[in-house]
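S.K.: let me see the structure of the following:
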Amino acid sequence: MKPLKLHVFTLFPEMFEGVLGSSILGKAEQKELVSYHIVNFREYAQNKHSQVDDYPYGGGGGMILKPEPLFHAVEDVLGFTPHKSQKKRPRIILLCPQGEPYTQAKAEELAQEDELLFICGHYEGYDERIRTHLVTDEISIGDYVLTGGELASMVIIDSVVRLREGALGNEQSAKTDSYSTGLLEYPQYTRPADFDGMKVPDVLLSGHHANIEEWRRKESLFRTWQRRRDLLESYSLSEQEKAWIAEFEKTQTSE
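M.R.: This is a model prediction of the structure:
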């Protein structure tokens, strides 16, 4: 697998220094599994005041990001003009409240790419030509509005990089994370087995791997049923899992 190239177009490059250099993201770069390229697209502004925004046509509050700086910045990084060239462009992601809701499935999809570009906006919004002629994806990390796209891009980068082969010390970790299986993750425990009277479930101390696996499956299903039943709408339940849910419902009714 080729190293993943990540380009971030932002007006605030200093925001990324601590995040990309720390923890899994920093170690992944040290292992040459990923490279980060932070671009201040203000440097591509075409006037003496380095202006990247302007008032919207038709009036209205706030300022809108101009198309020229972003188009020129992306063109400089790619080495060709995306909206004029027949070359296949990499995924160019616009962080936007109007975008597709971000999910673990999308993270797994993006983790298969060799190169990703992230555009972080500020101010009131983007010139619509950025959406229609430059980007390939619009993504939202939730139904709320942030000051800019920087934090959202960090969230996506973190979720993608940790899925790359070699990024985690234990490759099994990513496979059992919440949402990776379609369900929330089961409860986890570590030493001591008895802390102030709060004990680890006996099955986890039994050494019986089949029983432990069954307990984890059931607990994962229960936690999902209890907290995020919407996830079960698209999850294919086995007969055993259907029986467990009937058990959960029976217990709830009797309480």
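
S.K.: can we go C-alpha only for contacts and neighbour counts from here?
M.R.: Noted.

S.K.: return the set of buried residues in the longest strand along the chain.
M.R.: For the chain, the strand that runs over the most residues, judged by DSSP state E, is strand 91-101. Buried residues in strand 91-101, counted by 16 or more other C-alpha atoms under 10 Å: 91, 92, 93, 94, 95, 96, 97, 99.

S.K.: test my guess that the second one contacts residue 115.
M.R.: Translated: residue 92. No. Counting by C-alpha atoms under 8 Å, residue 92 stays clear of residue 115, with 9.1 Å between them.

S.K.: here's the other one to compare against:
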Amino acid sequence: MMKIDVLTLFPEMFDGVFGSSILKKAAEKGAVDYNVVNFREYADNKHKTVDDYPYGGGAGMVLKPQPIFDAVQALSDGAAVKPKVILLCPQGERHTQRKAEELAGEEHLIFICGHYEGYDERIREHLVTDELSIGDFILTGGELGAMVVIDSVVRLLPEVLGNEESHRKDSFSTGLLEHPHYTRPADFRGLKVPDVLISGNHKLVEEWRTKESLRRTWERRPDLFEAIELEPVQRKCLEEIKKEGL
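M.R.: Below you'll find the model as predicted:
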């Protein structure tokens, strides 16, 4: 079972996310155990303040190191395996499917969700193992980013999805964007499903899916080809696609 701890000042934000859909089912199946902690509880001052003015001046408030250090220590004490401590931060590494697959192999993840102007740098330098960003934009806090990362990780855990092939062929899992999908009816208001998909010929269906996955990637995210090595059949399909576009 994977253990996921979330440090946040707004624990109620996670109620609906962890209590719904696949994330809820994952917990019910015993694949994951969620624990949401308000790190204000670890503040060592009588007013339970967790932020302060930045040294050197400037706008905004900065999260103090003490409450977060103490919270992470309390959650880590006695753990059989040292947890990954993940900081949600716009300066972090861009989260990807590959990173989600890497984190899905861990036993214990601790997510730190900040607010205000930022974190005391000592948190980043001496406590955190991974810094993640979900995009080049700024949110009011790290909670939404943590939810996105957790969702992408938990769905990869064994037996969480009904069909293990569901995530193995996802966009980015193969390095390419996923092929188009269709379902019934075969003819909807004159818009028809490609004949090959209802032909019953599984070999032709797989060939179509391979080619359409390549086509979609070439048209929408050609940069992805820089990070993968295509098989000979895929290279041949891609050349055909390029010629078709001329």
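
S.K.: what does the longest strand of structure 1 rub up against?
M.R.: Contacts with strand 91-101 of structure 1, where a contact means C-alpha atoms under 8 Å, 6 or more residues apart in numbering, come from 115-121, 131, 134-145, 149, 152-153.

S.K.: now stretch 146-159 of structure 1
M.R.: Residues outside stretch 146-159 of structure 1 that contact it (C-alpha under 8 Å, 6+ apart) are 8, 10, 12, 15-16, 19, 25, 95-96, 104, 107, 118-123, 140-141.

S.K.: what range in structure 2 does it sit on?
M.R.: Using TM-score structural alignment, stretch 146-159 of structure 1 corresponds to residues 139-152 of structure 2.

S.K.: stretch 164-180 of structure 2: how far from the chain's middle?
M.R.: On the basis of C-alpha atoms, centre = their mean, to the nearest Å, stretch 164-180 of structure 2 sits 15 Å off its chain's mean C-alpha point.

S.K.: residues in structure 1 aligned with that stretch?
M.R.: Going by TM-score structural alignment: stretch 164-180 of structure 2 matches residues 171-187.

S.K.: mind listing what's buried in the lengthiest helix in structure 2?
M.R.: Using DSSP state H to define each element, structure 2 has its longest helix at helix 202-220. By neighbour count with 16+ other C-alpha under 10 Å, helix 202-220 of structure 2 contains the buried residues 205, 208, 209, 210, 211, 212, 213, 214, 215, 216, 217, 218.

S.K.: average gap between that helix and structure 1?
M.R.: By mean C-alpha distance after the TM-score superposition for structure 1, the fitted helix 202-220 of structure 2 averages 0.4 Å away from its aligned residues in structure 1.

S.K.: the residue most central in space within structure 2 and residue 191 of structure 2, how far apart?
M.R.: Centroid-nearest residue in structure 2: residue 149, 2.9 Å away (criterion: C-alpha atoms, centre = their mean). Between residue 149 of structure 2 and residue 191 of structure 2 the distance is 36 Å, computed by C-alpha to C-alpha, to the nearest Å.

S.K.: please apply the same query to residue 13 of structure 2.
M.R.: For residue 13 of structure 2, the distance to residue 191 of structure 2 - C-alpha to C-alpha - is 41 Å.

S.K.: show me which of those two is the more surrounded one.
M.R.: Applying other C-alpha atoms under 10 Å to residue 13 of structure 2 and residue 191 shows that residue 13 carries more neighbours, namely 14 against 9.
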